[in-house]
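**Student:** no sequence on this one, just coordinates:
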């Protein structure tokens, strides 16, 4: 059973799963940093529960549910997880405020799965200056893989740079004479995917004939889509957030434009993007992926999917099983628990990072077949492989081989 405390403030609320006392007969030799004790491990989290990226707030809710499951089963090495999650409304200044609150007031051991590239950028130096792990960021910024300059920060999913390279590899092979138009969010997130596309195209970067960006505060991107159609492109790269990606899908249909349409991973959700945009006009869209689709009939007998669905039924009933955000939150929580278990009774921040940077061929329930978690002290990118998928009906159907990133020399 869980006790939930909700703290409400302007644009901020906390979801705190309080751990009960637990006497586990710990070994005599234990090491703790602030946030860890014989009975609990404090994990901090920052999510956009409100604001323009609120769709992604579901990740925080399912992570909380997974830690509830872990606690119900006895915790991690006898310790319960206390998960403290605050809202930043996808606003970098608010992210700074909430990070300071978690570190200086709540005294967390580590920050887990904070969402967003611009938001995590705002606290990047702060977390490293404090030497507090900033682990498994929910956002594919390539900057999270920089162990020399930022040894306390690690992403998880394929970086937006790698994602852009994967799309470049696909269009260069499948549409070598094509013309590309790109819509992208005007921040580190959108710029990273665009940069990866250009790096992957290399000498063929001239295929890009139109670019248009938008700010998350804009009400619509209709005018940008109109301009991109006028470029004469037959390939449309939709590097947008969920709300704007759906707008672009609708506008393209309204204009009777029929390009090869590629939408990036963060905006590939069936429930929050494709259905609101219109499944009928979304057919044939292409996206990358690394997460299993729990509704795929071909996955019905997959043991990992079965465990995921059983978890949803018991600990988060009513959750949208079509949402990749939920599957990703589940994956991240599983990997976080793996790291905590490996840390044993040495719950120092230094040892947490040591375990997080020495993961070898870890398979978790909802990663696609052939995709595993691997890290090294000099390689902070847990997942780099990408599987291309095409929207058929109400699900993504994988096609082609798993794409491994090619690093420029």
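**Tutor:** That came through fine. Only a predicted model underlies this, so the values are computations on that prediction, with no experimental measurement involved.
**Student:** C-alpha from now on. contacts and neighbour counts both.
**Tutor:** OK.
**Student:** Which strands or helices does the strand or helix carrying residue 224 pack on?
**Tutor:** Following DSSP states H and E, one finds residue 224 within helix 222-229. Other helices and strands packing on helix 222-229, by 3 or more C-alpha pairs under 8 Å, 6 or more residues apart in numbering; DSSP states H and E, are strand 180-185, strand 208-214, helix 242-254.
**Student:** can you tell which of these is closest to residue 109?
**Tutor:** helix 242-254 (31.8 Å; C-alpha to C-alpha).
**Student:** what angle separates that closest one from strand 180-185?
**Tutor:** 150 degrees (axes from the mean of the first three to the mean of the last three C-alpha atoms, to 10 degrees).
**Student:** Which helix or strand lies directly C-terminal to helix 242-254?
**Tutor:** Next along the chain after helix 242-254, taking DSSP H and E as the criterion, comes strand 260-263.
**Student:** Touching that following strand from outside, list them.
**Tutor:** Outside strand 260-263, the residues that touch it by C-alpha atoms under 8 Å, 6 or more residues apart in numbering are 167, 234-240, 245, 284-288.
**Student:** so can I have a markdown table of these showing distance to residue 220 and neighbour count?
**Tutor:** Output for the contacts of strand 260-263, formatted as a markdown table (distance: C-alpha to C-alpha, whole Å; neighbours: other C-alpha atoms under 10 Å):
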| residue | distance to residue 220 | neighbour count |
| --- | --- | --- |
| 167 | 25 | 27 |
| 234 | 22 | 17 |
| 235 | 21 | 22 |
| 236 | 17 | 26 |
| 237 | 17 | 25 |
| 238 | 14 | 25 |
| 239 | 15 | 28 |
| 240 | 12 | 29 |
| 245 | 10 | 25 |
| 284 | 24 | 18 |
| 285 | 21 | 19 |
| 286 | 23 | 25 |
| 287 | 22 | 26 |
| 288 | 25 | 26 |
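**Student:** May I ask which two of these are separated the most?
**Tutor:** 234 and 288 (19.1 Å).
**Student:** coming back round to it: inside strands: which ones of the contacts of strand 260-263?
**Tutor:** 235, 236, 237, 238, 239, 286, 287 (DSSP state E).
**Student:** ok, now how distant is the spatially closest residue to residue 146 that is not a sequence neighbour from residue 201?
**Tutor:** Ranked by C-alpha to C-alpha, 6 or more residues apart in numbering and with sequence neighbours excluded, the top spatial neighbour of residue 146 is residue 380, at 7.0 Å. Distance of residue 380 to residue 201, given as C-alpha to C-alpha, to the nearest Å: 25 Å.
**Student:** Against that first model, consider the following:
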């Protein structure tokens, strides 16, 4: 169960992705996380945390890392950037975590950056593909997924490849949306085309009537829609209710079964970019491993496989850092992780490259509510 409580209560109720077996024994390695347990992206965050817990529970059940158990302290930021920054400060300065892990959202993660530099600790696997976390290389941010720009570029290129000519972009009016738009424009440039409309959507309360009117006036055949899960869901519903059959493409931040359920009858045919292999591709070793550890708990989804992969990178960094890992040792271990097999996916970090993985493909939601490649 998740809680949105003051820190004093959260310390007792915090989500421990892996608790010590038996008694009230304390975990040895403290890892901090601020993420949207509640709010507009809570569905996909919950699925990601299922993957995280499955792997960390498994590792702790085997004795932990170098004989030490891992405790993940998760604070809810309700998908609000200022709260994400405050949560990170509490985790670092009051809880004394040795690393931060899997924050969610672009402006939310940007709010954490000054704290990383001040306290010199790593943020591992932020759940955002914003280019600001890739280039220039931030010495404290270690990504475990491709960039949003790579995704949006690929999405736009695909739309022109399938002979759709009138393509529009709707993007949330924040740093994530600007990043998505920049990548999309690279796709337009490579196709020698221009968007028929570029529409900004307010982050808190999008004016869907005005957005849909602009799309209809532009006679858009397809829309690259960049926003949070609920924002895109409401946008797709408004578009369809207005009588438009335009193809909708969105990014991997919405690659979750929760997103599909929220779309309901409007889900079929929506394209979602992916940064990990199809969860049902059991020929991929990491998928087989995750499916086994999640058995009886949850079905593997794009969001849960991202959480699972992120947890594997965290554990490997702790293993390489040695007993009693410090903030400095963890950063050194990550920078030395130049070839690490996640299970059919090779991740690489170095002091000059913190992207980790370069994997992008597109999926479409089928009539059965599943992502198909």
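**Tutor:** Good, I have the coordinates. Here the structure is a predicted model, which is why all the values come from computation and not from measurement.
**Student:** what's the TM between chain one and chain two?
**Tutor:** Superposed pair, TM-score by TM-score structural alignment, normalised by the length of structure 2: 0.87. Supporting alignment: 364 aligned residues with a C-alpha RMSD of 2.9 Å.
**Student:** ok, back up a step: any idea what the residue nearest to residue 146 of structure 1 aligns with in structure 2?
**Tutor:** For residue 380 of structure 1, the aligned position in structure 2 is residue 354, judged by TM-score structural alignment.
**Student:** Now do its match against residue 236 of structure 2, distance only.
**Tutor:** Counting by C-alpha to C-alpha, the gap from residue 354 of structure 2 to residue 236 of structure 2 is 34 Å.
**Student:** what about whichever residue in structure 2 pairs up with residue 85 of structure 1, which helix or strand?
**Tutor:** Mapped onto structure 2 by TM-score structural alignment, residue 85 of structure 1 lines up with residue 74. Residue 74 of structure 2 belongs to strand 70-76 when assigned by DSSP H and E.
**Student:** quick one: the next helix or strand along the chain from that strand to strand 70-76, angle?
**Tutor:** Using DSSP H and E, the next helix or strand after strand 70-76 of structure 2 towards the C-terminus is helix 81-93. Interaxial angle of helix 81-93 of structure 2 relative to strand 70-76 (the same axes, to 10 degrees): 150 degrees.
**Student:** Now tell me what touches the helix or strand that helix 81-93 of structure 2 is followed by from outside.
**Tutor:** Following helix 81-93 of structure 2 in sequence order, the next helix or strand is strand 99-101 (DSSP H and E). Residues from elsewhere that reach strand 99-101 of structure 2, judged by C-alpha under 8 Å, 6+ apart: 30-34, 88, 121-126, 314, 327, 330.
**Student:** before we move on, back to that, to what extent is the match of residue 380 of structure 1 buried, counted in neighbours?
**Tutor:** 25 (other C-alpha atoms under 10 Å).
**Student:** Ok, residue 333 of structure 1 next?
**Tutor:** Neighbours of residue 333 of structure 1 using other C-alpha under 10 Å come to 24.
**Student:** wait, what's in contact with it?
**Tutor:** Applying C-alpha under 8 Å, 6+ apart, the residues contacting residue 333 of structure 1 are 63, 66, 67.
**Student:** and the gap between the last one and residue 303 of structure 1?
**Tutor:** The reference is to residue 67 of structure 1. Noted for residue 67 of structure 1: a distance of 20 Å to residue 303 of structure 1, by C-alpha to C-alpha.
**Student:** These two: which is more packed in?
**Tutor:** residue 67 (24 against 11).
**Student:** What residue in structure 2 is paired with that one?
**Tutor:** In structure 2, residue 67 of structure 1 lands on residue 56 (TM-score structural alignment).
**Student:** so what's its match up against?
**Tutor:** Residue 56 of structure 2 neighbours (C-alpha under 8 Å, 6+ apart): 17, 18, 70, 311, 315.
**Student:** The fourth one: what secondary structure?
**Tutor:** It stands for residue 311 of structure 2. At residue 311 of structure 2 the chain is in helix, as set by DSSP: H, G, I helix; E, B strand; the rest coil.
**Student:** which residue lines up with it in structure 1?
**Tutor:** Using TM-score structural alignment, residue 311 of structure 2 pairs with residue 333 in structure 1.
**Student:** Quick check, residue 329 of structure 1 in contact with residue 60.
**Tutor:** Yes. Assessed by C-alpha atoms under 8 Å, residue 329 of structure 1 is found in contact with residue 60 at 6.9 Å.
**Student:** quick revisit: the strand holding residue 74 of structure 2 vs structure 1 - mean distance after superposition?
**Tutor:** Strand 70-76 of structure 2 differs from its equivalent in structure 1 by a mean of 0.9 Å after superposition (mean C-alpha distance after the TM-score superposition for structure 1).
**Student:** residues making contact with that strand?
**Tutor:** For strand 70-76 of structure 2, contacts defined as C-alpha under 8 Å, 6+ apart pick out 2-4, 10-11, 14-19, 27-38, 56, 60, 64, 84, 87, 91.
**Student:** Just the buried residues of those residues.
**Tutor:** Neighbour-count burial (16 or more other C-alpha atoms under 10 Å) is assigned, among the contacts of strand 70-76 of structure 2, to 4, 10, 14-19, 27-38, 56, 60, 64, 84, 87, 91.
**Student:** Which of these fall within strands?
**Tutor:** Reading strands off those with DSSP E, I get 29, 30, 31, 32, 33, 34, 35.
**Student:** got a list of what the aligned partner of the fourth one in structure 1 touches?
**Tutor:** Residue 32 of structure 2 maps onto residue 44 of structure 1 when the alignment is built from TM-score structural alignment. Residue 44 of structure 1 is in contact with 83, 84, 85, 102, 108, 109, 110, 111, 112, counting by C-alpha under 8 Å, 6+ apart.
**Student:** By neighbours, which of those wins?
**Tutor:** Busiest of the contacts of residue 44 of structure 1 [other C-alpha under 10 Å] is residue 85, holding 29 neighbours.
**Student:** any idea what sits nearest it, other than its immediate chain neighbours?
**Tutor:** Spatial nearest neighbour of residue 85 of structure 1, chain neighbours left out: residue 45 (4.5 Å); criterion: C-alpha to C-alpha, 6+ apart.
**Student:** Touching, that neighbour and residue 113? I think so.
**Tutor:** Yes. Residue 45 of structure 1 lies in contact with residue 113 (C-alpha under 8 Å); the separation is 6.2 Å.
**Student:** What ranges does the stretch 1-150 of structure 1 have for its helices?
**Tutor:** Per DSSP state H, counting those that start in this stretch, the stretch 1-150 of structure 1 carries helices over the ranges 58-72, 92-100, 117-130.
**Student:** quick one: the nearest residue to residue 296 of structure 1 once chain neighbours are set aside from residue 271 of structure 1, how far?
**Tutor:** Distances taken as C-alpha to C-alpha, 6+ apart place residue 395 nearest to residue 296 of structure 1, at 6.9 Å, with adjacent residues excluded. Residue 395 of structure 1 sits 10 Å away from residue 271 of structure 1, taking C-alpha to C-alpha as the criterion.
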